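Sequence and predicted structure are below.
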Amino acid sequence: MVVATNSFPGSNGTTFSPNDILDLEKGDPLVFGAYWKKMSEVCTVVIKGWELMSYLSDAKNVCWFMLSEFGDAVRRLHHLVGNAVIQERYIVVGTGATQLSQAAIYALSSHSEAPQPINVVAAAPYYSEYPSEINVLRSKLYQWAGDAALYKKNEPYIEVVTSPNNPDGVIRQPVVKSEADGKLVYDLAYYWPHYTPITHQADHDIMIFTFSKCTGHAGSRIGWAIVKDIEVAKKMTWYVHMSSIGVSKESQTRAAKIIGVICDGYQNIGSIESELFFEYSKRILRERWEKLRKVIEQTKVLTAAKYPTFYCNFTNESSESYPGFLWLKCDESIEDCTSYLMEKLKIRARAGQRFGVGPKYARLSTIGTEDEFNELLERLSNAD
C-alpha cells in the first residue's frame, strides 16, 4: 500500500512496496512544487468575497472575459523569455490548452462550405488526446484524420504542430505534403527554457500555451492563445464563451500573480532572494535526465530518445532538451513495451498505440514528485 499525505507534493515521505503500481501514465507537473512552496508568501493571492463577481472583464477587448492584468502578465512573460512574437497580436484565454485547441480548430473550420468535415491531422507520434478531443463532439465541421505525414488527400485540412512534441520532445515543423488548402495550429505548451533551448521567437498565426506546463500549476486550468487574425480571435473567444462562458477570474488572478513573480525575479524587482524560476526548473529537469540516461544505458532492453544541443537565447548557453516525458522504446525481444513495464516493473505507462505508433513504444512522466521519480529510477534499474 502506498503511504501518502495531503501535504506539499514533493519529497513528502511517500513509500512504495515492490508490488505497488507506480502510475506514470499521466503528466501531473508536481516537479516544481518545492520552488513554489519556497515562494508561497510572495505568490499568495487574497480575493475578497465581493470581488470578481461579474462575467465581464473588459467589454472593449476581443476576449471580453480576460482580465487586463492577466493579458499584461502574458505579454510581459513572452517579452522576457523571447519564445513568441506578442506584438500586434490578440490574446485569447481559455481553460487550458485543451479548450483552446478546440477553439482554434472551430475557428478555422467554421467558415468552411465543404460538404464534409475538415480533416484534422498531426504527425505521429502525436499527443495521445488529440483524436479524442477532436471526435468527442462529433462535429460536422471537423474530424480526426490521423498521421499528418501520411495525409495525401486533396481536401482541406488543419495540421496541429506540437513543438516540442508530446510525447518525444522533438522540435516539429509542418509535414503535410498535400496541395489542398491547409491551416496550422501550433501547440507550444513545452516551448519554455526549462524544457528546451529557446532558439527563436515563434511567429505563427495561432500559438497555444498553457500555465500548467510553464509553471506547473495544472490545477488552475488556464492557458492562452496568441492569435494574429482578429476574426480568428473573435471566433475562438466565441467558442470559449459558448462552452464555459469565459474563464475563471480567480485562476486568471492567480496566474497573473505567479507570472509577475517570475518576471520580477529576472528584472530584480522586490527583495526576495531566490533561485530564478527557469534556472531552478531547468536544473531539476537536467539532473533528472542525467540520472535517467545512466539507468537506461545500463539496461539491455530499453532505449530513450537523444536530443541535439542548441544555443538558447534566453539562458545564453548551449544545452539539449529536457522533456517532461520519457519516450521509451523496447527492443525486439519485447512485443508490447507497456505490458512489459507493468508486468516486469509495475510501472503504468501510456501505450505507443495511443500516440499513433506501435506497441514497442511507451510514454512515462518525468515531472512527478521526487519520490515517484526516485522510485522510477530504482525500477528501471531492474529492467533486463
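Sure thing, it's come through.

From now on I want contacts and neighbour counts done on CA atoms only, so please keep to that.
Fine.

Next one: Tyr280 from Val31, what distance?
Distance, Tyr280 to Val31, using Cα to Cα, to the nearest Å: 11 Å.

ugh, wrong one, Ala148
32 Å.

putting a second one here so we can go through both:
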Amino acid sequence: MYEAYWRGMGDRCSLVISGSEVMSYLGGNPGGACWFLEPELEKSIRRIHHLVGNAAAQAEDGGHVVVGTGSTQLLQAALYALCPPDQPEPTSVVCAAPYYSCYKEIAELLQSKLYKWEGDAHNFNKDGPFIEIVTSPNNPDGLIREPVVNRPNGKLIYDLAYYWPHHTPITHKADYDIMLFTFSKCTGHAGSRIGWAIVKDKEVAAKMTKFMEVTTIGVSRESQLRAAKLLGIICDDCQAFSTNTKSQNFFDDSKRLLTERWDKLHEVVKRSETFSLAKFPKDYCLFSDRFYETHPAFAWLISNNKVKDCASLLRGHKILTRSGNRFGADATYVRVSMLGREEEFNLFLERLSTIKIGICNGIAHIN
C-alpha cells in the first residue's frame, strides 16, 4: 500500500553504500547495551518516538534501544532474557485471544526448557512465573489491549507494532519495561527486516543483545542505515507539516488511504449482510490533534451465518485470508490484509461483494 508514497519521494530516499563501507560486524556503538546498533538508527528511533509521542524512548527516560531482525527476533530475544535458566519448570507464555498467530509458533519452535506456550491469557490459571504478551493495537482485531492476568509473579512484553498514528489515535506515551516496534509496520518496508525494542533494564537489554549476537552475529548494517534514512525523512516531513500544511506527511497520507479503504470495506460488508466487522470508536490523537477512528492493518471478518470455515469459503471465491483458528479464535473468523496494492484491494472488494449466503432449514446456501 505504501509503495506509491515512497515512489513519489524519488531520489530523496536513496542511500548509496560503497563496496568498502560497513564491512565489519562492528558498528559504531561498541560501548552500548546493543553493540551492533548503528548510531544513525538509534538517533532516528529516538527522534521519531519523540515527534509522534507514542513511546518514552529518550535516553533520559531510561530506555535502551536494541535492534533486531524484525520484531520477531526481538520477541525471541525477550523471552530468552526474561526466563532464568535454572528454573525447575519452563516459564508460561500467554496472550489474550485472539492473538497474533506467530506467537504460538515462536514459543513452540525450539521446544525450549526456558519457556512454554500456554495459550489464551483469559484461561491461564497456573501458579508460577509467567510472561504475558500484550499486543496493542491488537493483531488481528485492532483493539487496544491491557494486561489480563495481572499477578505479581508475571512479566510483560508490549508488542506495539501498530501503535502509530496512521493506524490508531496516539492517546498516551507508552512507557513500559519492554516495548517492541518494527520498521515494516511503521513505514511498510518489511523486506529490510528491522525491528527495535525499548528496554528499561540494562541487564535485560544486554541479554537480548547476546541472543542476537549468538544467533545472527548482529543485524544487517545496510538495513539499519536504510531504516535510519527513511525514519529521518518521515521526521523531517512531520516537522515541516506542522508549519506548512501543503507539505507531505507520511502518517497523514497513509491514514487518509487507510480511512478510504475501511470506508469502502464497511460499505461492501453492509450491503452483503453476509459478514460483520467491528466498528471502532473515535478517540483524540495527541499527534494529529483531532478525533478519528482506529484503522487497523487487518480486518477481522466474521460470517453472520456461522459458516464453519470462513477461510475456505473465501478461498473458493479466490480471496486468501488467515483462518481465525490460527489466532486462538474459531474458524468463523478470518483475518484479511488491508495493506495490498490498490488494484489488489479493489479486486478483493469486488469478489467479496459477490458472496451471498442464505439460510434455509438450517442449511447454508452459497451463491
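Ah, there it is. As the structure is a prediction and not an experimental result, all values here were calculated from the model.

Could you pull out the helices in the stretch 151-300 of structure 2 for me?
183-187, 202-216, 221-241, 250-272 (DSSP state H, counting those that start in this stretch).

Please produce CSV containing these, extended by distance to Tyr80 of structure 2 and mean neighbour count.
Output for the helices of the stretch 151-300 of structure 2, formatted as CSV (distance: least, Cα to Cα, whole Å; neighbours: other Cα atoms under 10 Å):
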stretch, distance to Tyr80 of structure 2, mean neighbour count
helix 183-187, 22, 20
helix 202-216, 7, 18
helix 221-241, 23, 19
helix 250-272, 34, 17
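
which SSE is the alignment partner in structure 1 of Gly31 of structure 2 in?
With TM-score structural alignment as the criterion, Gly31 of structure 2 lines up with Lys60 in structure 1. Per DSSP states H and E, Lys60 of structure 1 falls between elements, in no helix or strand.

and Lys60 of structure 1, how many neighbours does it have?
7 (other Cα atoms under 10 Å).

Likewise for Gly188 of structure 2?
Neighbours of Gly188 of structure 2 (other Cα under 10 Å): 15.

That one corresponds to which position in structure 1?
Gly188 of structure 2 maps onto Gly216 in structure 1, by TM-score structural alignment.

Check the spacing between that match and Ile198 of structure 1 real quick.
Per Cα to Cα, Gly216 of structure 1 is found 19 Å from Ile198 of structure 1.

check contacts around Ser212 of structure 1.
Residues near Ser212 of structure 1 by Cα atoms under 8 Å, 6 or more residues apart in numbering: 29, 96, 218-223.

Kindly recompute the last result at 7 Å.
Applying Cα atoms under 7 Å, 6 or more residues apart in numbering, one finds that Ser212 of structure 1 lies in contact with Ala218.

Give me the aligned partner of Trp238 of structure 1 over in structure 2.
Using TM-score structural alignment, Trp238 of structure 1 lines up with Lys210 in structure 2.

ugh, typo on my part, it should be Arg138 of structure 1
In structure 2, Arg138 of structure 1 lines up with Gln111, judged by TM-score structural alignment.

burial count for its match?
Using other Cα under 10 Å, Gln111 of structure 2 is surrounded by 11 other residues.

Show residues contacting stretch 67-81 of structure 1.
Counting by Cα under 7 Å, 6+ apart, stretch 67-81 of structure 1 makes contact with 57-58, 84, 86, 91, 252-253, 256, 259-260, 263, 314, all of which sit outside it.

buried ones in that stretch?
67-68, 70-71, 73-79, 81 (16 or more other Cα atoms under 10 Å).
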